[in-house]
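Q: sequence unavailable; structure follows:
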C-alpha cells in the first residue's frame, strides 16, 4: 500500500511540470499559427500597461521605496503595533503596507511585504497574512474605469469599492488565525510614554543602517520601481496573448461551464460566466465583458466583484514574481483571492438589496463624479492613503489614552 501511495505521489508531482511544458508548447504553436491576432493582443496589453498601469502605479512605487529607505515603515511599525497586532496579528509595519495596498492596488503590497521579509522585520506566516488582505483592485480602476467607463453609472463606484474593501478587511481579521501557533516577530513595547520615542529611534536606526544619501536613495527608488513595472508589463502582455489564444482555440467555453456550476448559487447566468472565464486570466478584460453582458445590473455587479476579488492569474503571477526571492508561499494568497471574490459578491448583492436606499442617499452626485479626471482621482487617493494612516494613528492614540486612564485608576 505504501509503494502504491509513493507512485501516486510521484505521478501527481510530475504532472505539474508536464502540464506547464504542454501549455507553453501550445502557446508557442499558436503564436506561429496566428501571428496577427497575437500581435494585436500584445499591442493591447502594451497600451494598457503604458497608458494606465505606469502612471497609476509608478508614483506609489517610488514613494513606497523612499519611505522604506527613510525608515518611515520602521517608525510606523513601532507606533502602530497596538493596533495591527490585535486586529490582524501582524506587526505595526503592516499598517504602511495596508495603506499603500488599499490605495494603489496590487501588486505593490506584495513587493513591500517581500522587502519586509527580506529585512527580517516579519516572519513567513506574518508575510503570508499580509499579502492575503492587502492586495486590492486599484480605486482608480473601480471608480474610474469600471463605474464611469464601463457601467456609465458613477454612483455605483462606492458600492463596488465598499464591497471590495470590506471583504478584504474581513479577510484580514479571518486570516489572523492562520498559522497562529507559529513563531511571531517580537512585539514592540506598549508603554505609553516610551512608544513615540522608541518609534523615532527605530526610524533613525533604520536610516543609519541604510546609509544611502538622499540623491542615491531617490535614484535607486526610481530604478527599482521602473524595473518592477517592466515585470508587471510583461505579465500583462503575456496574459493578454494567453486570453487571445484561449479564445481562438475555444478553451474559454469549457472553463465558463465549470464556472457556471461553481458560481450558480450566486445567481449567475451562462453569459456572465463567459466573462468570469476571461476574468480568470485577466481582470480588466473580464470586468469589461461582465459589464457588457445582457443581464440585470445586480448580476453584472456580482460578476465584477468576483473578478476583482480574484484579480486574475495575471495579478497572481505578478505576486508570485514579487515573493519569489523569499520563503513566502503562494497557496494562502490564492485561497484568499477566491474567498475575497465570494465575500465581495455577497456584500455587493447585500448593498443592492436591503441597504440600497441608504447607499443611494449617501452616494456622491453622479455628475460631480463624472467630472473627476484621472489626476484628481490620483491626488484624492493619495490623500486617502494618508487618511488611513491618520485613522490608525488616532486609534493608537485612543488606545494609549485608555491604557493610561486604566493605569492611573489602578
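A: Ah, there it is. Owing to the predicted nature of the structure, the values given are computational and were not obtained by experimental measurement.
Q: could you use CA atoms for every contact and neighbour count after this?
A: Noted.
Q: where along the stretch 151-300 of the chain do the helices fall?
A: 157-174, 195-210, 214-248, 252-263, 270-279, 283-292, 297-310 (DSSP state H, counting those that start in this stretch).
Q: check which helices and strands the last one sits against.
A: Right, helix 297-310. helix 157-174, helix 270-279, helix 283-292, helix 331-352 (3 or more Cα pairs under 8 Å, 6 or more residues apart in numbering; DSSP states H and E).
Q: any idea how far that helix is from the chain center?
A: 16 Å (Cα atoms, centre = their mean, to the nearest Å).
Q: is it possible to get JSON lines of the helices and strands packed on helix 297-310 that adds mean neighbour count?
A: Below are these laid out as JSON lines (neighbours: other Cα atoms under 10 Å):
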{"stretch": "helix 157-174", "mean neighbour count": "21"}
{"stretch": "helix 270-279", "mean neighbour count": "25"}
{"stretch": "helix 283-292", "mean neighbour count": "22"}
{"stretch": "helix 331-352", "mean neighbour count": "21"}
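Q: to residue 315, which of those lies closest?
A: Set against residue 315 and scored by Cα to Cα, these come closest in helix 283-292, at 8.3 Å.
Q: quick one: residues in contact with the closest one.
A: 146, 150-151, 272, 274-280, 300-301, 303-304, 307-308, 311-312, 314 (Cα atoms under 8 Å, 6 or more residues apart in numbering).
Q: which residue packs closest to residue 330, ignoring adjacent ones?
A: residue 320 (6.5 Å; Cα to Cα, 6 or more residues apart in numbering).
Q: give the closest residue to residue 89 in space, chain neighbours not counted.
A: Nearest non-adjacent residue to residue 89 (Cα to Cα, 6+ apart): residue 176, at 5.1 Å.
Q: who touches the one you found in this structure?
A: 87-90, 129.
Q: among those residues, find me the one that's closest to residue 362.
A: Nearest member of those to residue 362, counting by Cα to Cα, is residue 87, at 27.8 Å.
Q: please identify the helix or strand for that closest one.
A: helix 81-88 (DSSP states H and E).
Q: run the angle between whatever helix or strand comes next after that helix and helix 157-174 for me.
A: Going down the chain from helix 81-88, the next helix or strand is helix 94-104, by DSSP H and E. Orientation of helix 94-104 against helix 157-174 (axes from the mean of the first three to the mean of the last three Cα atoms, to 10 degrees) gives an angle of 150 degrees.
Q: could you check the angle helix 81-88 makes with helix 94-104?
A: Using the same axes, to 10 degrees: helix 94-104 against helix 81-88 is 70 degrees.
Q: quick one: contacts of the helix or strand following helix 94-104?
A: Per DSSP H and E, the first helix or strand lying C-terminal to helix 94-104 is helix 108-118. Here helix 108-118 makes contact (Cα under 8 Å, 6+ apart) with 61, 64, 97-98, 100-101, 122-124, 127, 130-131, 134-135, 319, 322-323, 325-326, 328.
Q: same thing with stretch 120-131?
A: By Cα under 8 Å, 6+ apart, stretch 120-131 touches 89-91, 94, 97-98, 109-110, 113-114, 116-117, 172, 175-176, 178-179, 182-185, 327-330, 332-333.
Q: want to compare, so here's the second one:
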C-alpha cells in the first residue's frame, strides 16, 4: 500500500506542476526564443561540458573497474578519516571532484554508496564538499573568456576550493554519532604494504577484460553526460522564459536582504538571479556588469559556490538511486557561496599589486569546436595530473608528520 503524501509534499508537487504547465505554455507561445535558448544550452554542453568531463568520467570508471578504489581505500584512510571523517576510498572522489568539477563526484559517491563502501552519513558528507566548479571553467571560461584577466583565475580558484575544503572540515561533525564504515587500525609503517596486498588480491580475482571495461566506462560516461546535457538545455530554456515573463525584477527584490548581508551593489541582482538558476549564464552576466572588479569577483564567486539549480538537479539525479538526502548538499552550497564571495575579496587585496604586474595581452582559446575539444581535454588532463600529484605530495608530508610523532 502506498504511503499518503504529507501536506508539504503535496504543496511542492502542486507548485511544480503549475510551473511546468506555465513553462510548457510559454514554449508554445515563444517557439523561436525557446529554440534559441535550447541551441545555446546544446552548444555549451557539446563544446565545453563534454570535452571537459568525458576524460574524467571514463578514467574514474576504469579506476573503479580495475580495483584501484580498494588500494586508495587503505592508503588514504590516515588522511580522509581524521580530516573529513570519510573512508580512504572516498579519496578518489575528492581528487576527481576537485580536478574535474560537478557533478562527477556525485556520480562516484552514488556508486560507492551502492557498493557498500560508504554509509549514508559519509556519502552526504562527501557530496557537500567535493562538488566544485570545474578548474577549467574558473581559469579558462571565467578568468580568460569573461573577465579578460587570466591573472585573476588563481584567486577565484583559491577562494572556491578553500571555502569548500573548509566546509569539508566542518561537515566532518555532521551525523558524527552514526556508525562509520570499516576502519583500518594498522600502524603507519604497515599502511603501504596493506594497501598493496589489497590491490594484489583484487587483481587476482576474476575481472572483465580491459576492452570490456573500457566499453562499459564509455557507455556509462555518455549516459551520464546525456543526462547533464538535458539539464543544461532545459534550464537554459527556463531562464529565457523567466526573462520573457518579467520575473527577474521580482526575484531581485527577494535577494535584496542577501545583497545587504554580503555588502554587494543592488545592480548585481539580475546576474545573481540568473546564477541561482544556471551557473554559466549568471557568471557571464556578472562579468559584464558596469561595476568595480571586486564587486564582480564577489558576485561570480557567490554564483560559483551556489552552483545553480541546474547543478543541484543534476546531483539529485545522480544520487536518486541511493538513500542520500539532498538538503545537506543544498545547505553546504549556500554556505560555500557566502564564504567564497568573502574569501575572494580577502585574497584579492594582498594579490592586487602582483596582478597589476602580471596584466598583459593574451590570446583567448580557439573558437572552433574541434580545436576547443583538444584544448579543453588537454587542459583537463593536465589539471587531473596536477591535482593527483598534489594529493600524493600531501600524503608524503602527512606520513613524515606521523613518523615524527
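A: That came through fine. Since this is a predicted model, take the numbers as computed values, not measurements.
Q: any idea what the TM-score is?
A: Laid over one another, the chains give 0.92 as their TM-score (TM-score structural alignment, normalised by the length of structure 2), with 394 aligned residues with a Cα RMSD of 2.1 Å.
Q: whatever residue of structure 2 lines up with residue 150 of structure 1: how many residues sit nearby?
A: Alignment note (TM-score structural alignment): residue 150 of structure 1 maps to residue 146 of structure 2. By the criterion of other Cα atoms under 10 Å, residue 146 of structure 2 has 17 neighbours.
Q: ditto for residue 81 of structure 2
A: Count around residue 81 of structure 2 with other Cα under 10 Å applied: 17.
Q: distance of the aligned partner of it in structure 1 from residue 149 of structure 1?
A: Under the alignment (TM-score structural alignment), residue 81 of structure 2 pairs with residue 85 in structure 1. Going from residue 85 of structure 1 to residue 149 of structure 1 by Cα to Cα, to the nearest Å gives 39 Å.
Q: and for residue 135 of structure 1?
A: According to Cα to Cα, residue 135 of structure 1 stands 23 Å off from residue 149 of structure 1.
Q: also residue 101 of structure 1?
A: Counting by Cα to Cα, the gap from residue 101 of structure 1 to residue 149 of structure 1 is 23 Å.
Q: what of residue 176 of structure 1?
A: 36 Å.
Q: can you check residue 251 of structure 1 too?
A: 28 Å.
Q: kindly report the same for residue 293 of structure 1.
A: 15 Å.
Q: looking at the two, which is more packed in?
A: The residue with more neighbours, out of residue 293 of structure 1 and residue 149, is residue 293; 18 against 15, by other Cα under 10 Å.
Q: ok, now which ones touch the alignment partner in structure 2 of that one?
A: Under the alignment (TM-score structural alignment), residue 293 of structure 1 maps onto residue 289 of structure 2. Taking Cα under 8 Å, 6+ apart as the contact definition, residue 289 of structure 2 lies against 267-268, 296.
Q: which one of the residues you listed sits closest to residue 378 of structure 2?
A: Nearest to residue 378 of structure 2 among the contacts of residue 289 of structure 2, with distances taken as Cα to Cα, is residue 296, at 28.9 Å.
Q: near that closest one, how many other residues are there?
A: Using other Cα under 10 Å as the criterion, the residues surrounding residue 296 of structure 2 number 24.
Q: ok, now residue 199 of structure 1?
A: Neighbour tally, residue 199 of structure 1, other Cα under 10 Å: 23.
Q: could you find the counterpart of it in structure 2?
A: Under the alignment defined by TM-score structural alignment, residue 199 of structure 1 is paired with residue 195 of structure 2.
Q: relative to residue 72 of structure 2, how far out is that match?
A: 7 Å.
Q: roughly how far does the match of residue 150 of structure 1 sit from residue 350 of structure 2?
A: Where residue 350 of structure 2 is concerned, residue 146 of structure 2 sits at a distance of 23 Å (Cα to Cα).
Q: kindly report the same for residue 131 of structure 2.
A: From residue 131 of structure 2 to residue 350 of structure 2 the distance is 28 Å (Cα to Cα).
Q: more neighbours, these two?
A: Taking neighbours as other Cα under 10 Å, residue 131 of structure 2 and residue 350 compare with residue 131 leading, 28 against 10.
Q: what sits closest to the more buried one if chain neighbours are left out?
A: That would be residue 102: by Cα to Cα, 6+ apart, it lies 4.6 Å from residue 131 of structure 2.
Q: quick one: map the one you found onto structure 1.
A: That one, residue 102 of structure 2, aligns with residue 106 by TM-score structural alignment.
Q: so its match sits right up against residue 133, yeah?
A: No. Using Cα atoms under 8 Å, residue 106 of structure 1 makes no contact with residue 133, being 10.8 Å away.
Q: between these two, which is the more surrounded one?
A: Neighbour count, other Cα under 10 Å: between residue 106 of structure 1 and residue 133, residue 133 has more, with 27 against 23.
Q: what sits against that one?
A: By Cα under 8 Å, 6+ apart, the neighbours of residue 133 of structure 1 are 168-169, 171-172, 336.
Q: sec struct for residue 320 of structure 2, please.
A: coil (DSSP: H, G, I helix; E, B strand; the rest coil).
Q: thinking again about what came up before, so which of the helices of the stretch 151-300 of structure 1 gets nearest residue 48 of structure 1?
A: So among these, helix 214-248 is nearest, using Cα to Cα, at 8.2 Å.
Q: what's that closest one aligned against in structure 2?
A: The aligned range for helix 214-248 of structure 1 is 210-244, by TM-score structural alignment.
Q: ok now that stretch, how far from the chain's centre?
A: Using Cα atoms, centre = their mean, the offset of stretch 210-244 of structure 2 from its chain centre is 15 Å.
Q: and that stretch, how far from structure 1 on average?
A: Taking mean Cα distance after the TM-score superposition for structure 1, the mean distance separating stretch 210-244 of structure 2 from the aligned residues in structure 1 is 0.5 Å.
Q: still on that earlier bit, what is the nearest of the contacts of residue 289 of structure 2 to residue 22 of structure 2?
A: Distances from residue 22 of structure 2 to the contacts of residue 289 of structure 2, taken by Cα to Cα, are shortest for residue 268, at 26.9 Å.
Q: show me what contacts residue 312 of structure 2?
A: residue 330.
Q: what about it, distance to residue 231 of structure 2?
A: In terms of Cα to Cα, residue 312 of structure 2 sits 10 Å off from residue 231 of structure 2.
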